[in-house]
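Q: I need the structure of the sequence given here:
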Amino acid sequence: MALPRIADRFSGAIQKTDQEQKITELQAEVERLRATQSPDLEIELQKLREQLQNQSGEVEIDLDLIDPNPNQPRQTITSESIQAKARLLKKHGQISSVILVLQENGRYMLLDGQLRTEGARVLGWKTIRAVVVPMPRDLTQSALITFLGFEDLNPLDKAEAVFKEVTKSTDLTIDEIFTLLGTVLKRIERDGNSKELTHLINVSTEKQQQGLEQLGVIDTEQSLLLALLELGLNPSSVKTNLMPMLFLPQDLKDAIRQRGLKGAHALALATLSAKVLDIKEEQATSERIAATNKVLNENLTVPETRELIKAIKDKYLKNKKSESKEVKAVIQKIKELSEDSLQGASHEQLQQLRTLLEQKLVALSKVLNA
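A: Got it, this is the predicted structure:
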């Protein structure tokens, strides 16, 4: 497969202020390559760095002049990962330069190389080798950050970064996105058009818009799906795998960020809720934390995790039986039996009803006592 020259396309976006480059296609290609774990992706990213170096030249920048990126998608950066990067820098030196943007105040904003920068600080370095580029006028900062920032993000950080971009571009709240996305995807699936939606990921914005219109997706729904497609994301996958990350209990979010819990494991463990187990919230949290520790300490696979969860659920739900439709119907009928209805019945009917109810109450007591 011939890989597109990412460096060339990105360079054109930086240099040509009079020609809008299709950053969305670039992002889609990067996401696709990362999803397939293409070994060619890092080669192309290295070409980008080399091209920027040829244009701007590498320079040594004082670490005290480098500011973090306020819109960095990577919210999780543990001391362990920094120490690991510091060890590599100490052993091998700085292999690749970081990428900085020169700000109006004369300081620099970090676009690529967060771990290298933090590792250098740990080692006590005063400067770091960098390529300095001006902020492209024809690319939004968020698009550039999206392109450079998604690699190796944990699913929680990625979900937060994605929905930060989507809320900004659509003016929808997270709850509105959740409702709208579920509604439009359900309709597309019902109409048998899920494959057609997936095919729109790697086409131009114009074709994405045309394709959505053909699927009957317009107005706010279209804006939402376009925002996801332009990031190279499958809306169905976003709904299933990313959006639930935002609603995880705090203990699972902490486990993802601090201990490296995988997204699939977290989603499975989230089913150990107070509502599902029919217990108090504190007890459910305790069970979930214990299960999470077992998953991480024993490095359980997803199927093994699901077996563990099933055993925990069985412990709490083994004595609980499913609702009887027949009993539910009888309860509803008794609720509907008003005093007026009783007054309108004959004496014989009332006697018969009382006898029947007394018999059923005896049977009910036996079942409950058992």
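Q: going by C-alpha atoms from here, please, whenever you check contacts or count neighbours.
A: Will do.
Q: going along the chain, name the strands of this structure.
A: 58-62, 66-67, 98-102, 108-112, 127-133 (DSSP state E).
Q: which of the residues in the first one are buried?
A: Of all the residues in strand 58-62, those buried under the rule 16 or more other Cα atoms under 10 Å are Glu58, Ile61.
Q: pull the residues that contact the helix ranked longest in the chain.
A: Scanning the chain for the longest helix, with DSSP state H as the assignment, gives helix 347-369. Applying Cα atoms under 8 Å, 6 or more residues apart in numbering, the external contacts of helix 347-369 come out as Leu342.
Q: next, the buried residues of it.
A: Under 16+ other Cα under 10 Å, helix 347-369 has no buried positions.
Q: so how far is Lys164 from the closest residue to Leu317 other than its chain neighbours?
A: Spatial nearest neighbour of Leu317, chain neighbours left out: Leu277 (6.8 Å); criterion: Cα to Cα, 6 or more residues apart in numbering. If you measure Leu277 against Lys164 using Cα to Cα, to the nearest Å, the figure is 33 Å.
Q: which of the two has more neighbours?
A: For the pair Leu277 and Lys164, the greater number of neighbours falls to Leu277 (19 against 16), based on other Cα atoms under 10 Å.
Q: now do the contacts for the residue nearest to Leu317.
A: Counted by Cα under 8 Å, 6+ apart, Leu277 has contacts Ala284, Lys313, Tyr316, Leu317.
Q: excluding its backbone neighbours, what's nearest the first one?
A: If the residues on either side of it in the chain are set aside, Ala284 comes closest to Ala274, at 5.1 Å by Cα to Cα, 6+ apart.
Q: can you report how many residues neighbour that neighbour?
A: 16.
Q: here is a second sequence; please produce its structure as well for comparison:
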Amino acid sequence: MPASPSTARAINDRLALGLLQREGPLTANQLKQLTGLSRPSVADLVERLQGSGLIAVVGEAGAQRRGPNARLYGIVADRAHLAALDVRTGGVSVVVTDLLGAVLAEASAPIGGDTGTGAAVERAVALVESTAKDGGVQRLHTVAIGAPGLIDPATGELRDTTSLPAWHRRLAGALQERFPARVLVENETNLAARAEQRDGAAHDRDTFVLLWLGEGVGAAVVLDGSLRRGASGGTGEIGFLPVPGTDVLPSATGCEGGFHSLACAAALRDLGAEHGILEPGASAADVVRRAAETGHGAYLDAAADRIAVGAAAMAAILDPGCVVLGGEIGRAGGDPLATRVAERVAAMSPLRTEVRASVLGGSAVLRGALLAARDSAQDELFGPRP
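A: Presented below is the predicted three-dimensional model:
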């Protein structure tokens, strides 16, 4: 059945807006060529989008050209402003952007474990307010939060877990009360996977696993282009995976004894001390980076032995074809660590699995939150994707 005129217009509008976002400002003639629409249809489309405040004339194409055919149309970037948050156990980072993702302001603030829940929430909300003000933003359209923990697939809310600070769960509600904005919450590893697929190590994959290596460990699973969450939102909670080499089994209330105990930041940092490469004040990422840069094969071999246990488990169950070592540690290890993990996975599994180092590292969470905020805002303003 052919689309109704209104549906066809909506599809064409979204197609043109997508081109303007990807390609930058375009003339009406360029839109005609790229969309395949007739000249009158493009003229109507341009008039419609200008009238809605979504596009505007931003210049002319070529110094020698003048007149209507030379006008360059671009998306009105300040049509909506966005905020993205990376919430960690020890603090929060914020970035405020326009609708196209141009950064207007960014800031971070520590929030210690001894800070009360109410004070911690207020500190995080105040940081968003001050960052928006620094960026000249009076109203936020969409706010996206990346946080550790399980997201309830039924409610979209961060689930209560005993291991995470209570202020994490209350932050979304507080932001919703303070700002007339849409507030989204997503697991940090899922957001990192979104960013690595859009802009990083998995840019050419529609099926892959991101193995997050940080203070905690986790995984995001993308199959045929879709993020998999599971019945309770727990897909990828690999920290609880029972593994050899630990003294106890993980429990429903804690992942100590699981894969977390082998590959979390504290474990890899302690491994650096065992190999004599831990300097005072160094983080696990610092240790891994130093080992990769100096060619400390013994440490990298030992770290790869541990990380490969989790990577091989994901490969055996999902056959993703690609595992990205994410987070600060995955990026710090680079190709030297990824190559060693790939060799061990190949020895443990008959399923061919490529292992890649993260391109974005720890910044992937904030980048993924920004992408989530931008996609949500554009879907509302531009209309559903065709």
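Q: overlay them and tell me the TM-score.
A: The TM-score (TM-score structural alignment, normalised by the length of the first structure) is 0.27; 174 aligned residues with a Cα RMSD of 6.8 Å.
Q: look up how far Asp8 of the first structure lies from the residue nearest to Leu317 of the first structure.
A: Counting by Cα to Cα, the gap from Leu277 of the first structure to Asp8 of the first structure is 55 Å.
Q: same question for Ile334 of the first structure.
A: 76 Å.
Q: so for those two, which sits in the more crowded spot?
A: Taking other Cα under 10 Å, Ile334 of the first structure and Asp8 do not tie; Asp8 has more neighbours (13 against 9).
Q: skipping adjacent residues, who's closest to the more buried one in space?
A: Leu48 (7.5 Å).
Q: ok, now which ones touch that neighbour?
A: Counting by Cα under 8 Å, 6+ apart, the residues that Leu48 of the first structure touches are Ile6, Ala7, Asp8, Phe10, Ser11.
Q: distance to Thr127 of the first structure for those residues - can I get that in a markdown table?
A: As requested, these are exported to a markdown table (distance: Cα to Cα, whole Å):
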| residue | distance to Thr127 of the first structure |
| --- | --- |
| Ile6 | 29 |
| Ala7 | 26 |
| Asp8 | 29 |
| Phe10 | 27 |
| Ser11 | 26 |
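Q: just give me the closest of the residues you listed to Pro235 of the first structure.
A: Closest to Pro235 of the first structure out of the contacts of Leu48 of the first structure is Ile6 (24.3 Å), distances taken as Cα to Cα.
Q: I figured the closest one hits Leu45, correct?
A: Yes: using Cα atoms under 8 Å, Ile6 of the first structure is in contact with Leu45, at 7.1 Å.
Q: neighbour-wise, which of those two wins?
A: Per other Cα under 10 Å, whichever of Ile6 of the first structure and Leu45 has more neighbours is Ile6, with 19 against 16.
Q: which ones are touching the more buried one?
A: Counting by Cα under 8 Å, 6+ apart, Ile6 of the first structure has contacts Leu26, Glu44, Leu45, Lys47, Leu48.
Q: which members of these are the farthest-apart pair?
A: Leu26 and Lys47 (14.5 Å).
Q: who has more neighbours out of those two?
A: Leu26 (21 against 16).
Q: now the more buried one. Nearest residue, chain neighbours left out?
A: Going by Cα to Cα, 6+ apart, Leu26 of the first structure has Ile6 as its nearest residue, at 7.2 Å.
Q: cool, Thr142 of the second structure as well?
A: Per Cα to Cα, 6+ apart, closest to Thr142 of the second structure is Arg182, 4.6 Å.
Q: over to Ala285 of the second structure?
A: Nearest non-adjacent residue to Ala285 of the second structure (Cα to Cα, 6+ apart): Ile329, at 4.6 Å.
Q: what about that neighbour, is that helix, strand or coil?
A: The assignment at Ile329 of the second structure comes out as helix when based on DSSP: H, G, I helix; E, B strand; the rest coil.
Q: give me the neighbour count for it.
A: 29.
Q: go ahead and confirm it touches Val288.
A: Yes: contact criterion Cα under 8 Å: Ile329 of the second structure and Val288 qualify, at 6.7 Å.
Q: which residue ranges of the stretch 101-250 of the second structure form strands?
A: 103-110, 142-147, 182-187, 208-213, 217-223, 226-228 (DSSP state E, counting those that start in this stretch).
Q: any chance of these in CSV, with distance to Ile11 of the second structure too?
A: Shown next, in CSV, are the strands of the stretch 101-250 of the second structure (distance: least, Cα to Cα, whole Å):
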stretch, distance to Ile11 of the second structure
strand 103-110, 29
strand 142-147, 23
strand 182-187, 24
strand 208-213, 30
strand 217-223, 27
strand 226-228, 22
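Q: so which of those is nearest Ala316 of the second structure?
A: strand 208-213 (11.8 Å).
Q: which residues sit against that closest one?
A: 189, 192-193, 202, 217-223, 263-265, 311, 314, 320-330.
Q: switch to 7 Å and redo it
A: Residues from elsewhere that reach strand 208-213 of the second structure (Cα atoms under 7 Å, 6 or more residues apart in numbering): 189, 193, 218-223, 264, 320-330.
Q: report the inter-axis angle for it versus strand 217-223.
A: Orientation check (axes from the mean of the first three to the mean of the last three Cα atoms, to 10 degrees): strand 208-213 of the second structure against strand 217-223 gives 170 degrees.
Q: ok, the closest residue to Thr117 of the second structure other than its chain neighbours - contacts?
A: Excluding the flanking residues, the one nearest Thr117 of the second structure by Cα to Cα, 6+ apart is Trp167, at 5.0 Å. Contacts for Trp167 of the second structure were tallied using Cα under 7 Å, 6+ apart; they are Thr117, Ala120, Val121.
Q: for Glu343 of the second structure, see how far away the last one is.
A: Note on Val121 of the second structure: its distance to Glu343 of the second structure, by Cα to Cα, is 45 Å.
Q: tell me which of the two has more neighbours.
A: Neighbour tally, Val121 of the second structure and Glu343, criterion other Cα under 10 Å: the higher count belongs to Val121, 23 against 16.
Q: test my guess that Ala373 of the second structure contacts Arg182.
A: No: the criterion here is Cα atoms under 7 Å, and Ala373 of the second structure misses it with Arg182 at 8.9 Å.
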